[in-house]
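J.: what's the 3D shape of this:
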Amino acid sequence: MMTPLPAPSAPSKTSIFKNRNFRKVFAAGAVSTLGTQLSALAIPLTAVGALNATPGQIGLLGALSMISFLLFGLPAGVLVDRASRRRIMIAADFGRVLVLASIPVASLLGALTLPQLYVVAFVTGTLTLLFTVASQSFLPSIVPPERLAEANANLASFREGNAIAGPVLAGLLIQLVTAPLVILLDVLSYLWSGVVIFSIRRVPEPVAAKQSMARSILDGVRYVFAHELLRPIAAAGALSNLAALVTLTMMPIYYERVLGLPTGMLGLFMGGGGVGLLLGAYTGRWLARWIGEGRVLWVFGMAIVPFAFLVPGAAPGAWQWIATGAWLVVCYQSGMTNVLLISFRQRITPGEMLGRMNAVMRFTLTGASALGAALGGAIGEFAGVRSALYVGVAVTGLVWIPYFFSPMRHLRRLP
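T.: Here you go, the predicted structure:
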């Protein structure tokens, strides 16, 4: 029988960073998320620049990096609920060190191939799945319920800050050295993360009752999709991720081959999205208190639609900056909803169900991302890169609908 989380008490006035374990989780994530941003640009640019990949091949590469969330996402949640989440995080970090290091090594030996990049993308994606589900489920074990929003806001703010710095830094570094060598920095970031998390002392973690894998998975799926508030969150998140990955998968090709702009300009575009994510993480809670935590999700979702249609208008000169500013506004929505909804999901879910709830969410959201990457590549291959970008922004225009037709429509406070 599942025990609900304790009721929140009055928020503490002490800094969340007084919590030693949270401080270590923050330190690990601060470095590893910067490395992840470097690889997010360096790997596709390695395929485009060093291996002359086509739009379809870039789409496949992006899909393979996320397909594990569809193949293994639900069983991963069961594993996280039955095992030590801390140990899973450590194993995932060190595994990513070994796998990603193969790219610069193969490049230096002149043996790098597209099939190798496909394998690295798939294996790294699988390890990232385990780390993501375990880390979101581990946080409530070291942070009290009433401070989860604060903890997630701090983690998100630094993550989104890295989303600004990472692409810009990656673009500059790739111009100075080769893209495969930039991936070495991500290798070092995961090594740091694994060591820091290893130094966290063991803490009590809720463990789910042993039952069949199928029954455990079904319980998690039922919990999310039978819940009147979690269901629209999953649907809207899937639409948002599908739209974002159609856009992000095609942008390296769009900037390099269609527009003929330098890599540094692509980094600035990606960095503009990071600015939006950071601003959303920092100011989203204030905006939600003003408009209403439920209402802001669809109001702002509708408001960003005109900006989304400016993104494919990027061109050398002023329009490149207009498109970057529009992407900043689109990404603001993601930064805001991430902070609001991740904490909300953690608060309302029993501890021994957290792994499965997070896994079902990741299965749905990242599965949509994998579909978006594949869809972007397919449309780019057969109808053109700009057409793929317009499909992406059209889907962005639908994200507000699940929130609007749910009980969240009028909520001033999420329960």
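
J.: switch to C-alpha atoms for all contacts and neighbour counts from now on
T.: Will do.

J.: Would you point out which residue is most central in this structure?
T.: Residue closest to the average C-alpha location in the chain (CA atoms, centre = their mean): residue 366, at 8.0 Å.

J.: C-terminal to the helix or strand that residue falls within, what's the next element?
T.: Here residue 366, judged by DSSP states H and E, is contained in helix 354-383. Counting by DSSP H and E, the element after helix 354-383 in chain order, helix or strand, is helix 385-396.

J.: re earlier: tell me the spacing between the residue nearest to the centre of the chain and residue 129.
T.: 9 Å (CA to CA, to the nearest Å).

J.: what's the overlap in contacts for the two?
T.: Common contact partners of residue 366 and residue 129 (CA atoms under 8 Å, 6 or more residues apart in numbering): residue 69.

J.: structure for this one too, so we can compare:
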Amino acid sequence: MTTGPEDAGGGAGAGAGPLWRDRRFGRYWVGQGISQFGDRITDLALPLIAVTTLHASAPTVGLLTAAVWAPNLLSLIVGTWVDHHERKRRLLVAADLLRCGVLLSLPLAHWLGVVTIGQLFAVALLAGLGQVLYQTAYPSFFVALVRRDQYVEANSLLSTTRSFSFVAGPAAAGGLIQLLTAPVAMLVDAVTFAVSAVLIGGVRVQDPPVDRDGAPPLLRRAREGMALVLRHPYLRVSLGFATTVNFFSFVVAAVLVLYASRHLGLSAGVIGLALGIGASGGLLGAVLARRVTRVVGVGRTIMLGGVLFSAPVALLPLGDGPLWVRAGVLGLVEFVSGLGVMWLDVPLNALQTAVIPDQVRSRVAGAFSSVNYGVRPLGAVLGGFLGDWIGIAPTLWVGAAGGTLAVLWLVGSPIGRTRTIEELDGVADSVRGDLLPAHGS
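T.: Just a heads-up that it's a prediction; the model follows:
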């Protein structure tokens, strides 16, 4: 097995004790958690600005959701460029600062009285571009920060923080939006990105070496990265599964806030509270992820998570009656879906990290994200127009059915048969020898 940074003594917690006590990992963990908390404000505030302030239609809200994810279509090119950038940590900091500056424009425009739908689209696109830069630089940074045997533990801790942000974030976001208005509340998210940049900037890691000698042009390397994903026995199946889930989850995401606001008649504060309470399922799922994978295996946990994430959405149109029933159904659906998404994400992220060769991590992440995240805007656009054509409730049922059926990708696949991450130890070396081009960079 190739000696990577995690095997060379560079990983966090290189010794006894839980990973969360490691100072370097803890610094990154706190920074990630703070920015995730701020993201929950934007998740709720951006569509609410469009719906309540600018009176946008369902197709417009769908297009706005699509704009956030549209930059992911560039992930393959960005990731290929990132692969040959020596300092991945600096790129993470740059991505945080870009998003901070972009989000600051909304409260400023609000104070000047010039918020427009055009500005919302510009903010969505530029913030999305910052996210693409971050997610393509992150994989190499991650394997320099933690050891292979810590992958599931690290992903579980990071996902726990993300899940907690979905518990506390929406409720706080709803309160802030009602108190300060949605554009001003986004100032808080901008500040969280600034704090994250400072904390991540102080994390010292040994970056994997970058060999530029004899490297082919960027576009050729990008094609090789995509070809690797499509030929890789684990990544190909993982891509089909995750892409299908993402597509249909964004059919739902495009109309969820609109449905809760207009059809359920919930205020911003109640929507935030219901989503926050429901998201405690994600927190519970992240905490239990390691234990569940040990009991039922990595592959079966991923399959179970895929079903639990998508299927409950079909219950949303049942929300009728008193306020507590309408808010309760929204919260219950979010709870079960949150539990499912963590049982999907935590083991799947660990599995992907284990089977990708070190020297192409950002390129592969970019190729994967170009398709996996690139379909999100398509799903959001479809969801917005379906909501207008066939109604919000049927659109939610379409999203629930499509996402649930995505699990068929995993039936009989190598992922479905995987029980532990440790049994994948030789996969990355095998892929490097069989699927990577001779120049290897």
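
J.: Now the TM-score, please.
T.: Remark: TM-score between the superposed chains equals 0.93 [TM-score structural alignment, normalised by the length of the first structure]; 413 aligned residues with a CA RMSD of 2.3 Å.

J.: Give me the mean distance between the helix holding residue 366 of the first structure and the second structure.
T.: Helix 354-383 of the first structure, aligned to the second structure and superposed, deviates on average by 1.5 Å (mean CA distance after the TM-score superposition for the first structure).

J.: quick check: that helix aligns to which part of the second structure?
T.: Residues 361-390 of the second structure are matched to helix 354-383 of the first structure when aligned by TM-score structural alignment.

J.: Would you indicate which residues of that stretch are buried?
T.: 361-387 (16 or more other CA atoms under 10 Å).

J.: got the angle between the helix holding residue 366 of the first structure and helix 385-396?
T.: Counting by axes from the mean of the first three to the mean of the last three CA atoms, to 10 degrees, helix 354-383 of the first structure lies at 140 degrees to helix 385-396.

J.: residue contacts, the residue nearest to the centre of the first structure?
T.: Taking CA under 8 Å, 6+ apart, one finds 66-67, 69-70, 238, 241 in contact with residue 366 of the first structure.

J.: What about these, which one has the most neighbours?
T.: For those, the largest number of neighbours (other CA atoms under 10 Å) sits with residue 69, at 30 neighbours.

J.: how close does that one sit to residue 238 of the first structure?
T.: For residue 69 of the first structure, the distance to residue 238 of the first structure equals 13 Å [CA to CA].

J.: Same check on residue 139 of the first structure?
T.: Distance, residue 139 of the first structure to residue 238 of the first structure, using CA to CA: 23 Å.

J.: Residue 302 of the first structure too?
T.: From residue 302 of the first structure to residue 238 of the first structure the distance is 16 Å (CA to CA).

J.: go on, residue 25 of the first structure?
T.: For residue 25 of the first structure, the distance to residue 238 of the first structure - CA to CA - is 27 Å.

J.: same deal with residue 155 of the first structure?
T.: Residue 155 of the first structure is 22 Å from residue 238 of the first structure, by CA to CA.

J.: One more: residue 193 of the first structure?
T.: Taking CA to CA, one finds residue 193 of the first structure at 28 Å from residue 238 of the first structure.

J.: remind me, longest helix of the second structure?
T.: Across the second structure, the longest stretch assigned as helix under DSSP state H is helix 323-355.

J.: can you pull the buried residues of that helix?
T.: 326-348, 350-355.

J.: now stretch 241-258 of the first structure
T.: By 16+ other CA under 10 Å, the buried positions in stretch 241-258 of the first structure come out as 241-256.

J.: mind checking the SS state of residue 40 of the second structure?
T.: Put simply, residue 40 of the second structure is helix when judged by DSSP: H, G, I helix; E, B strand; the rest coil.

J.: OK, contacts around the equivalent of it over in the first structure?
T.: In the first structure, the residue paired with residue 40 of the second structure is residue 37, using TM-score structural alignment. Contacts for residue 37 of the first structure were tallied using CA under 8 Å, 6+ apart; they are 162-163, 166-167, 170.

J.: Closest one to residue 313 of the first structure out of the residues you listed, please.
T.: Of all the contacts of residue 37 of the first structure, residue 313 of the first structure sits closest to residue 167, with 20.3 Å by CA to CA.

J.: Could you report the separation of that closest one from residue 35 of the first structure?
T.: When distance is defined by CA to CA, residue 167 of the first structure is 10 Å away from residue 35 of the first structure.

J.: who's more crowded, those two?
T.: Set side by side, residue 167 of the first structure and residue 35 show more neighbours around residue 167, with 31 against 23, by other CA under 10 Å.

J.: Tell me which residues touch that one, please.
T.: Applying CA under 8 Å, 6+ apart, we find residue 167 of the first structure in contact with 37-38, 41, 266-268, 270-271.

J.: rerun at 10 Å
T.: Applying CA atoms under 10 Å, 6 or more residues apart in numbering, we find residue 167 of the first structure in contact with 34, 36-42, 173, 263-274.

J.: Can you turn the buried part of those into a PyMOL selection?
T.: This is how PyMOL selects the buried members of the contacts of residue 167 of the first structure, with burial counted by 16+ other CA under 10 Å:
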select buried, resi 34+36+37+38+39+40+41+42+173+263+264+265+266+267+268+269+270+271+272+273+274
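
J.: and the contacts of residue 167 of the first structure, which of them are in helices?
T.: Of the positions in the contacts of residue 167 of the first structure, 34, 36-42, 173, 263-274 sit in helices, assigned by DSSP H.

J.: State the number of residues packed around residue 180 of the second structure.
T.: By other CA under 10 Å, the residues close to residue 180 of the second structure number 12.

J.: For the residue in the first structure that it lines up against, give me its contacts.
T.: Counting by TM-score structural alignment, residue 180 of the second structure lines up with residue 177 in the first structure. If a contact means CA under 10 Å, 6+ apart, then residue 177 of the first structure has no contacts.

J.: Over to residue 368 of the second structure?
T.: With CA under 10 Å, 6+ apart, residue 368 of the second structure has these contacts: 72, 75-76, 79, 136, 225-226, 229-230, 235-236, 238-240, 242-243, 362, 374.

J.: And residue 71 of the second structure, by the same measure?
T.: The contact partners of residue 71 of the second structure, by CA under 10 Å, 6+ apart, come to 124-133, 370, 373-374, 377.

J.: Same check on residue 44 of the first structure?
T.: Residue 44 of the first structure sits next to 50-51, 53, 57-59, 61-62, 117, 179, 249, 252-253 when contact means CA under 10 Å, 6+ apart.

J.: That'll do, ta.
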